[in-house]
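>>> make a model of this:
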Amino acid sequence: MPMRDDWHTGARIREQRRLAHLTQRQLADQLPYSYSLLNQVECGAREASPALITAVATVLRIDTSLLTEAKTMTHLQRRRLAALMHPIRAAFDLFDLDPDRAAETAPLSELAATADAVCRQVRATRLRAAAEELPGLIVGLTHIVRTRPETEAWRALASAYRTAHDIALKVGYPDLAAVALDRMGWAAERACDPCLAAVRQYKRALARQESEELGHRLVRAGHALLAGETTREALAVAGQLHLGAVAVSARAGNHKAVAGHLEAARDLAAQVGGEAGDVHWLSFGRTNIDLHALGAQVRMRQWDEGLAQARAMRLPPSMLMSRRARYLVDRAVVEMETGHTTASLRHLVEARRLAPEQTRYLPGTRDAVSGLVHTMRRPPDGLTHLAAWIGL
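Got it, this is the predicted structure:
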């Protein structure tokens, strides 16, 4: 089954009709339009008129915007997110302003501990709690580096910006995520920390979806920063850079490059030994490599291989919740694409239970839910609730 890219109005009418448990004939019987016209609109052969859209929305008891806007969340969800992200954006603007020297701030040791704690919250998928902590954290650390700069302060500030990037990307604010990476680079350079700087290049590579060449250049730049470094930390970051290259190559459908970078990552994992969950919260190790291999199969539409990989995996209890949720969503996608709709829905429900804040915004969640709506003749209540939850 192909992934859905037909987000025309007719396709959205079809989805909303199925969520209402109506056949085309049943909906047409309640409209002042023919069954033939509805059929043509749903398949994209004819354009839906404003009057037809209004009539369908009235029968289905939904807002017309659900049929005319390609949304990944409701307007209420967007407003709440905007209110959450605005203070973070404002905190970013302080980086080059003269500090208020009379302002009081928490001790550096306390702020550094908070920087680590918010990073841990993101890995536990408590995105809202982390986002609420970030503005004050960034303001405090920015004040310190502008008044009495210390390496530890610069390192903590780089970590805070990295966390801001992760949150912004997860909730659909790519512009803010890009600014966060710029600020992370500014702080990491002053911290003189090659591993932090290399982690930034890894994040930049993942964000460059439009160009495989640029993504690989960023990965190579990250490896250059680590040249001559032989610590366990540097080896883990180098391995994670290879996993970034896996994602870059998979998006381009470059099977050979994917295989090569997975092999290089496995070689480095053997040198690191065990799961390096303590290294910049990257969780680099064999399990994370397997998760990236599964993600690559999803991106390259290798559904049968992905299904076998997903079903063979056994995640350790220590696996970070963010990684566990991503696995469940990727597995839901491959189960759906290979016709195992009940299993797919089960994994989506489990992902929502374990990590609701992250699962709602993962692109794979929308792909899987939409695919199930298209596939299941009469969507069960669980699917209907999931569709409403993500704003489908």
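>>> CA atoms for contacts and neighbours, from now on please.
OK.
>>> residues contacting the residue nearest to the spatial centre of the chain?
For the chain, the residue nearest the mean C-alpha position is residue 170 (4.1 Å; CA atoms, centre = their mean). Taking CA atoms under 8 Å, 6 or more residues apart in numbering as the criterion, residue 170 is in contact with 358, 361-362.
>>> of all these, which comes closest to residue 122?
Of all those, residue 122 sits closest to residue 358, with 9.1 Å by CA to CA.
>>> with adjacent residues omitted, what lies nearest to that closest one?
Once flanking residues are discounted, residue 358 sits nearest to residue 125: 5.9 Å by CA to CA, 6 or more residues apart in numbering.
>>> assumed the one you found was part of a strand.
No: if the criterion is DSSP: H, G, I helix; E, B strand; the rest coil, then residue 125 is coil and not within a strand.
>>> what's the local residue count around it?
By the criterion of other CA atoms under 10 Å, residue 125 has 24 neighbours.
>>> how near is it to residue 80?
Taking CA to CA, to the nearest Å as the criterion, residue 125 is separated from residue 80 by 17 Å.
>>> how far is the strand or helix carrying residue 140 from where the chain is centred?
Using DSSP states H and E, the element containing residue 140 is helix 127-147. Remark: helix 127-147 is offset 22 Å from the chain centroid, using CA atoms, centre = their mean, to the nearest Å.
>>> list the buried residues of it.
Going by neighbour count (16 or more other CA atoms under 10 Å), the buried part of helix 127-147 is 127, 130-131, 133-146.
>>> returning to that earlier point: for the residue nearest to residue 358, list the residues it contacts.
321-322, 355-358.
>>> so which of these wins on neighbours?
residue 358 (24 neighbours).
>>> so which bits of stretch 20-33 are buried?
20-22, 24, 27-28, 31.
>>> from the chain's centroid, how far away is it?
On CA atoms, centre = their mean, the centre of stretch 20-33 falls 36 Å from that of its chain.
>>> again, but for stretch 50-62
Relative to its chain's centre, stretch 50-62 lies at 33 Å (CA atoms, centre = their mean).
>>> got the buried residues for that stretch?
Within stretch 50-62, the residues that count as buried by 16+ other CA under 10 Å are 52-57, 60.
>>> and stretch 169-184, by the same measure?
In stretch 169-184, counting by 16+ other CA under 10 Å, buried: 169-174, 176-184.
>>> for comparison, sequence B:
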Amino acid sequence: MPASSTVLGLRLETARAVAHLSRRQLAEASGVSESMIQKVGDGRRIPSDQVLEALATALGTTPEELMDGPARTDSRVHQTIPELQRTIAVYDLPEDGPVRPLAQIAADVDAAVEDRVQSQYVRLGERAPALLGELFRAVDQARGREREEAARLLALAVRSADAVAYKYGYRDLSARLVELMRWAASMAGDPALTATAAYVRMETYFAARQLAPGLRSLRAAADRMPAPTTERLAAAAAALHMRAAVAAGRMRLADDARAHLREAAALAGRVRERLYDGTAVGPDSLEIHRLSVAVELGQEDDLQEAVAAASRWAPPRTLPAERRSHYYIDLARAQVHLGRPQHAAESLLVARQIAPLHVREHGQVRTELATMVRLTRGRDERVLALARWARAV
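This next block holds a predicted model:
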């Protein structure tokens, strides 16, 4: 999709910072007037093809990278996508083949969930097609309670596969996998799993920037939940409210975001911190979401308070790597908003140490790194190295 004038302007300014060129120097190197460069950089003008080519050449990049952004990272994960696509294409018409006892399959599903939450995307991508294929056969062949259990395992396995598609930018494939998860969860007849599917579905709304209908879907899912009479039901409801708080925060609905956080706090306080149907829920996960909501709302007092809180609390190492790294990503975002790019770089380095693949493929990381390059005028080598590693420049 072609860049908007605002996005193109930001990419031009980032590339100019990396090249250590003032607007006057870029004008001299490209032959484009300084006033035109200022208009493009400020997002007030989309340049002609000839102007874009001249600017890209002077900046040592390409028109395509200025318009579309840096190319995606080179990873073995991309090589696993075609087989995953072929496997799910025939989900309801699986070929005949062996199916192990469900207890044995369950062990592999648990391993896939662990790979997802620990950001082991290469291994997950390599193993997911065979696991899904076997589970499609299991659901097709089983009956009664055994079919419900096979469907439950399928929903969890599909969710793990979706992490690969979503993190690596295969949005159409991710949306298809989310629908498969909902299909499997409905067969399982499990309200907690159905709620988890609604939680995961919010990814589709985030990707499409359809926050209002996404928030409505989360609220509807929470309303459909039975009373939280078990720890698992309480955890599923808490997860819905935590995600709803983030969505409301991104919409700048401060009262709604805080109301959902309060609902989540009441529920999360009743459960032990652990994975429930693949979602980490508990008091520590709630603290991580508090920071996320503060960042999404973008109010300076909240950000100052969140950054100060980070000096007193850190996510325990018992939490999954993906969730811990997300905390430091959000901390970096808060620090960037407060004009502290060097502190943000330190936070991103911690996040990278915890879960490098998660950080490298995180869209918000690339956005923040590009901002950090501009704030430091391309002169902070640590920031530049991080930005190049994540393909943010």
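>>> coming back round to it: from the contacts of residue 125 of structure 1, which single one is nearest residue 389 of structure 1?
Using CA to CA, the contacts of residue 125 of structure 1 come closest to residue 389 of structure 1 at residue 356, 9.9 Å.
>>> what residues does the closest one make contact with?
Here residue 356 of structure 1 is in contact with residue 125 (CA under 8 Å, 6+ apart).
>>> that one and residue 149 of structure 1, how far apart?
38 Å.
>>> can you name the helix or strand that the counterpart of residue 176 of structure 1 in structure 2 falls in?
Aligned counterpart of residue 176 of structure 1 in structure 2: residue 173 (TM-score structural alignment). Using DSSP H and E, residue 173 of structure 2 maps to helix 171-188.
>>> could you look up the SS state of the aligned partner of residue 98 of structure 2 in structure 1?
Mapped onto structure 1 by TM-score structural alignment, residue 98 of structure 2 lines up with residue 104. Here residue 104 of structure 1 is recorded as coil under three-state DSSP.
>>> now for residue 104 of structure 1, how many residues are close by?
Applying other CA under 10 Å, we find 9 residues neighbouring residue 104 of structure 1.
>>> cool, and the one 3 residues further on?
Using other CA under 10 Å as the criterion, residue 107 of structure 1 is surrounded by 11 other residues.
>>> against residue 139 of structure 1, how distant is it?
Look at residue 107 of structure 1 and residue 139 of structure 1: by CA to CA, they are 13 Å apart.
>>> need the contact list for the residue nearest to residue 95 of structure 1 when sequence neighbours are not counted.
Sequence neighbours aside, residue 142 is the residue nearest to residue 95 of structure 1 in space, at 6.3 Å (criterion: CA to CA, 6+ apart). By CA under 8 Å, 6+ apart, the contact list for residue 142 of structure 1 reads 94-95, 157.
>>> counterpart of residue 142 of structure 1 over in structure 2?
When structure 2 is aligned by TM-score structural alignment, residue 142 of structure 1 is paired with residue 136.
>>> if we can go back for a sec, distance of the match of residue 98 of structure 2 relative to residue 131 of structure 1?
22 Å.
>>> mean per-residue distance, stretch 326-333 of structure 1 to structure 2?
Compared with structure 2 after fitting, stretch 326-333 of structure 1 deviates on average by 1.0 Å (mean CA distance after the TM-score superposition for structure 1).
>>> how distant is that stretch from the center of its chain?
How far stretch 326-333 of structure 1 lies from its chain's middle: 12 Å, per CA atoms, centre = their mean.
>>> stretch 59-68 of structure 2 too?
On the basis of CA atoms, centre = their mean, stretch 59-68 of structure 2 sits 25 Å off its chain's mean C-alpha point.
>>> between the two ends of that stretch, how far is it?
16 Å.
>>> mind listing what's buried in it?
59, 61-63, 65-68.
>>> among the contacts of residue 125 of structure 1, which one sits closest to residue 288 of structure 1?
Using CA to CA, the contacts of residue 125 of structure 1 come closest to residue 288 of structure 1 at residue 322, 11.5 Å.
>>> so which strand or helix has the closest one?
Short version: residue 322 of structure 1 belongs to helix 321-337, going by DSSP H and E.
>>> now the following helix or strand past that helix: buried residues?
With elements assigned by DSSP H and E, the helix or strand that comes after helix 321-337 of structure 1 is helix 341-354. Neighbour counts using 16+ other CA under 10 Å place 341, 344-345, 347-352, 354 of helix 341-354 of structure 1 among the buried residues.
>>> how far out from the middle of the chain is the next helix or strand after helix 341-354 of structure 1?
Using DSSP H and E, the helix or strand that follows helix 341-354 of structure 1 towards the C-terminus is helix 356-361. Computed by CA atoms, centre = their mean, the chain-centroid distance of helix 356-361 of structure 1 equals 9 Å.
>>> residue boundaries of the helices in the stretch 151-300 of structure 2?
If DSSP state H, counting those that start in this stretch is used as the criterion, the helices of the stretch 151-300 of structure 2 fall at 171-188, 191-208, 211-224, 231-250, 254-268, 283-297, 300-310.
>>> and the second one, what does it pack against?
In this case it means helix 191-208 of structure 2. Applying 3 or more CA pairs under 8 Å, 6 or more residues apart in numbering; DSSP states H and E, one finds that helix 191-208 of structure 2 contacts helix 144-167, helix 171-188, helix 211-224, helix 231-250.
>>> at 7 Å instead, please
Applying 3 or more CA pairs under 7 Å, 6 or more residues apart in numbering; DSSP states H and E, we find helix 191-208 of structure 2 packed against helix 171-188, helix 211-224, helix 231-250.
>>> counterpart of residue 343 of structure 1 in structure 2?
Taking TM-score structural alignment, the alignment pairs residue 343 of structure 1 with residue 343 from structure 2.
>>> nearest spatial neighbour of that match, skipping sequence neighbours?
That would be residue 335: by CA to CA, 6+ apart, it lies 6.5 Å from residue 343 of structure 2.
>>> now for that neighbour, how many residues are close by?
Using other CA under 10 Å, residue 335 of structure 2 has 23 other residues around it.
>>> that one contacts residue 344, correct?
Yes: with contact defined as CA atoms under 7 Å, residue 335 of structure 2 counts as touching residue 344 (5.3 Å).
>>> overlap in contacts, the two.
The contact sets of residue 335 of structure 2 and residue 344 do not overlap (CA atoms under 7 Å, 6 or more residues apart in numbering).
>>> about what we covered before: just the closest of the contacts of residue 170 of structure 1 to residue 208 of structure 1, please.
residue 362 (17.3 Å).
>>> show me what that closest one lines up with in structure 2.
Mapped onto structure 2 by TM-score structural alignment, residue 362 of structure 1 lines up with residue 362.
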